[in-house]
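Trainee: I'll drop the sequence and a predicted model, then ask my questions.
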Amino acid sequence: MTEADMGADRRPQAADFVITGTVVTADAERRVYTDGAVAVRDSRIVAVGGRADVEAIYEGGRRLGGPRDLVIPGLIDTHNHMAQALVRSMALEDLPNITRVYIPAEDVLGDDGIRTSARVAMANLLRAGVTTTTDTTCTAEHEEAVGETARETGIRCALAVGQRDRTSRLASNYEQIDGRSEYSDDPAVRDDNIAHLEDFLTRWSARGQGLVRPYIHAASVPSVSDEMFMAARELAERHDTVVMTHINRDREEIELCVSLFGRRPIEHLSHIGALGPRFLAIHAMLTTAREIRLLAEAGAKLTHAPVVCTDIVSAVTDVVGMRAAGVTVGLGCDTVINDILAVMRIAFFMQAQSAGIPMYDPVGFTTEDAFDMATIEGAKALMWDTEIGSLEVGKAADIAVIDGENPRLSPRHNPVGSIVRYAAGTDVRNVLVDGRLVVDDGRVLTLDEGLLLKEADEVAGRVREDLLHRRYWPLNQRYRIIG
């Protein structure tokens, strides 16, 4: 249970934090201590167990939690875009919002705007108990802004960088009477991308100090060449990292891949040998049973962003089928709702409905499944699970304390079920990342939130002026905004 169990010295030892409450470990045995405690010293968890046992060994430091509070592993966001936090509400209920709003916004924001956007996103995430996030918007121009902001705020970040070296075009239905879709690869861009990735992976492995880890973003099959996918796989193996790819996201992507290669996107990557244990599929909403089998056989992982299933009106990812096949699945906010507690709840209801209702099966997808995806499975998806994702001795002290002193979380017959169904980001009282207190009494300690909100309003106003005309649907349908 504790490091003290390994020795004979039972004298009280000093701890930086002793955190008490109902402790949900997410360890291999999925232990939950209803009267539990976690002790933290330096950046590590040094004890987890029953409160009386832990307090008999560790004393001093600051005490957090309380008898009604919930102590959980820091939550893990396996997919996000830091550059989109200031424009997400402008992209609501419009299609295609990614190409019409999100991507153009990056050019409008500039470096300072990207930093402000990243600060807003990271503050939002930390307040909601998220201790690890991911950025897959990051370009060579923006990696400094996002990486440094992660270090500034104290959040862990899987920082993924990559360039597109393929341009492709989906021919319309009538064009295909006597024409077809087409693509073109640019070897010079690919060579530049590989050289930059080599430097980026080496540089941030040292510079990130364990909190910011470098990853590879191979955006999609329509925008990345086969040669780049294979180079990315080799780089990932050599630098001990992961390749992240948006895949099987919408019908246009699938139609384009079939028209160009005679294969669906996941089938194509399997065909060229790009899938493997270091491949993290993003979305995979429109995925067949045979593609699920290909992912599972390769040991690939999935990040599920449930809110985007609705936002782009695509499909509900077959998470139940993926997990049954052996695919590890994490949860992603995808900037739309930067609160994994909310995303967990959405994922639970979405998957429970799609898996449970047809077969009248209340345990087709459970709250425990959703909680695993937000904690230990998310850590495994990022290949960071030796450090984070569960409360265990020796792991990094990434911990969230949920305020249980409220009617919404009472009574609590099932702690995990209560967290997933009823907890909100505003219930998070304290957050530790790597043993450092970054949220106290619901406030982010590493940022001036008042100043940040002022900066965000200024940048968002400028972006709105430049981008609002790009929407096809009015931003407000029936409600009139006055003032």
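Mentor: On my side now, so go ahead. The structure displayed is predicted, hence computed values, not measured ones.
Trainee: When you work out contacts or count neighbours from here on, use the C-alpha atoms and nothing else.
Mentor: Will do.
Trainee: Arg278: how many residues sit nearby?
Mentor: Residue neighbour count, defined by other Cα atoms under 10 Å, stands at 24 for Arg278.
Trainee: oh, I was asking about Ala347
Mentor: Neighbours around Ala347, by other Cα under 10 Å: 28.
Trainee: and what of Thr426?
Mentor: Neighbour count of Thr426, defined by other Cα under 10 Å: 14.
Trainee: list the contacts for it?
Mentor: Residues near Thr426 by Cα atoms under 8 Å, 6 or more residues apart in numbering: Arg127, Ala128, Gly442.
Trainee: Redo the residues you listed as TSV? Include neighbour count, distance to Asp107 and secondary structure.
Mentor: Below are the contacts of Thr426 laid out as TSV (neighbours: other Cα atoms under 10 Å; distance: Cα to Cα, whole Å; DSSP: H, G, I helix; E, B strand; the rest coil):
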residue	neighbour count	distance to Asp107	secondary structure
Arg127	26	28	helix
Ala128	29	29	coil
Gly442	21	33	coil
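Trainee: Next up, a structure to set beside the first:
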Amino acid sequence: MTAQADALRDALHGRTELLLRPGQVLLPEGPKRGMAVVVREGRFAEVDALEIVSRRNPGLVPVDLPDHLLMPGFVDAHTHLTQSLGKSLVFGEPSEIFRRIWVPLEGSLDERMVYLSAKLSALECLRGGFTTAVDAGTRSDGHIGALVQAARETGLRSVVGYICNDLGGTAVVADRAAILKNAASHLAAYETDGLVHPALAISIPEVASDGMLADVSLLAAEASAIFQTHVNEHLVAVERSLVANGRRPLEHLAHVGALGPHVLIAHSTLVTPHELNLLRDSGTAVAYNPVASLWKGNAAAPALQMAALGIRFGLGTDGTRADGFRLADAAESLQRACFGLAIGDSSCGGGWLWLDRATRGAADVAGLGTTTGAIQEGLAADFLLVDLDRPEFTPSHDLTWELVRYGNRDQIDAVFTAGRLRLWQGWPVDWDAKALLAEVRDVAAAAIAKAPIQRVHAVSHEHQALGFYR
């Protein structure tokens, strides 16, 4: 790190009030020059023309950032914070890896392992520019507090789901009354928390009774929280629902009254025209997870059609890789490959759509549209400082689209949440990430060996030895 970088880090770290003068600010309508931003008490206090802001704040020493873009932090609309210990174990696996890998692994984690896994995930999120992550809920038994502690210590804004399955899919399945009581307690515990936002979840519709689906959705709505579930992701799950209910999973949720503006459906890759209408008419939101579709899905969500219909959606990683820029690139690329090429759509969202749905749109579906997701007065100061003095942005003709196609996490110098500098050039400024990595390396192998995981695909060097490809 150079002396100049050290000085910049020191100017940003540990202050409750900042006057920032970046080269450009990414506003909802696009990047703009000649702007200044005041951060005060964890929020954007002023976002206006440089001259106006400087005149209003003569007592503040400005931090000049002529080569940087100040942009909203990415919001991961769907992830799993307690799956980081098994990341690459799912490579090459057929669909429904949750049954053979994630449920056994998460269910075997003790409190310390939940903490380590969640903290590692949260660190990866922040390194990738995600200032907020929507966690779908841990399947471990009673250790959600460890997950919350880990996320809070890193500074990651988190929407934390409490799983309410009453028919399976978790380490321990409680009775209906206990589940609803615990769900209400979870909602109350973080109702006024500044960094942790409670949510309720059911892993997939078939692991909950119809009554539980309806009750949990209503409970979340009454608490102004979101209700999350994985729906229409895999062919086999759609077929099981048709056999059991005579309806596809999304149709079944509508049938039991579990859809609505507070509901966040993960995936929705296998949706009929009728189901798209159900999403639109109910106001239900979708987490579009393009990397998950590429790595282990049966299909890609028709995100462009959703956008045209006015269906709310945000981008999510599904715990695949935590890089906000690469996520936006994957979102565009998958739509182009799956839909655009066949119909001659060379724009496929015009670049801006994917950046918007990775920030403001994702905040909206997470229930945080009035909290974060944009550089806007009154919102939480969750933002990134991106170094534009890079070959990828030289020369620059369309910065928004360039961020989608050329951006990557090593261009992010600073990550802020709630007005505090959390990471500088990829590493935390106030806790020892290297010690975390060392502990995870020490314990991960034993944790994986202990879990009753069933894999189908060999690791890559063993697969290579089989000689399928030459």
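Mentor: That came in fine, so what should we check first? All of these numbers come straight from a predicted model, not from anything done at the bench.
Trainee: rewinding a little: out of the contacts of Thr426 of structure 1, which are shared with structure 2?
Mentor: Retained in structure 2 (both residues aligned by TM-score structural alignment, their matches' Cα atoms under 8 Å) from the contacts of Thr426 of structure 1: Gly442.
Trainee: Of all residues in structure 2, which one is nearest the centre?
Mentor: Centrality entry for structure 2: nearest residue to the mean C-alpha point is Asp76, 1.5 Å, by Cα atoms, centre = their mean.
Trainee: OK, contacts around that one?
Mentor: By Cα under 8 Å, 6+ apart, the contact set of Asp76 of structure 2 is Phe130, Thr132, Ala133, Val134, Gly314, Leu315, Gly316, Thr317, Gly324, Ala358, Ala362.
Trainee: Tabulate these in CSV, adding columns for neighbour count, distance to Ala223 of structure 2 and secondary structure.
Mentor: Formatted as CSV, the contacts of Asp76 of structure 2 follow (neighbours: other Cα under 10 Å; distance: Cα to Cα, whole Å; three-state DSSP):
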residue, neighbour count, distance to Ala223 of structure 2, secondary structure
Phe130, 31, 25, strand
Thr132, 31, 20, strand
Ala133, 29, 20, strand
Val134, 30, 17, strand
Gly314, 29, 22, strand
Leu315, 34, 24, strand
Gly316, 33, 24, coil
Thr317, 26, 26, coil
Gly324, 30, 29, helix
Ala358, 29, 25, coil
Ala362, 33, 20, helix
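Trainee: Of those, which are still contacts in structure 1?
Mentor: On the basis of both residues aligned by TM-score structural alignment, their matches' Cα under 8 Å, what survives of these in structure 1 is Phe130, Thr132, Ala133, Val134, Gly314, Leu315, Gly316, Thr317, Gly324, Ala358, Ala362.
Trainee: Quick check: the second one touching Phe74?
Mentor: When you say that, I think you mean Thr132 of structure 2. Yes: if you go by Cα atoms under 8 Å, Thr132 of structure 2 and Phe74 touch, sitting 6.8 Å apart.
Trainee: And Gly276 of structure 1, what's its match in structure 2?
Mentor: Under the alignment (TM-score structural alignment), Gly276 of structure 1 pairs with Gly260 in structure 2.
Trainee: Also Asp339 of structure 1?
Mentor: The alignment partner of Asp339 of structure 1 in structure 2, by TM-score structural alignment, is Asp323.
Trainee: Spatially nearest residue to that match (excluding sequence neighbours)?
Mentor: Spatial nearest neighbour of Asp323 of structure 2, excluding adjacent residues (Cα to Cα, 6 or more residues apart in numbering): Gly128 at 3.9 Å.
Trainee: Now do the contacts for the one you found.
Mentor: Under the criterion of Cα under 8 Å, 6+ apart, the neighbours of Gly128 of structure 2 are Ala322, Asp323, Gly324, Phe325, Asn408, Arg409.
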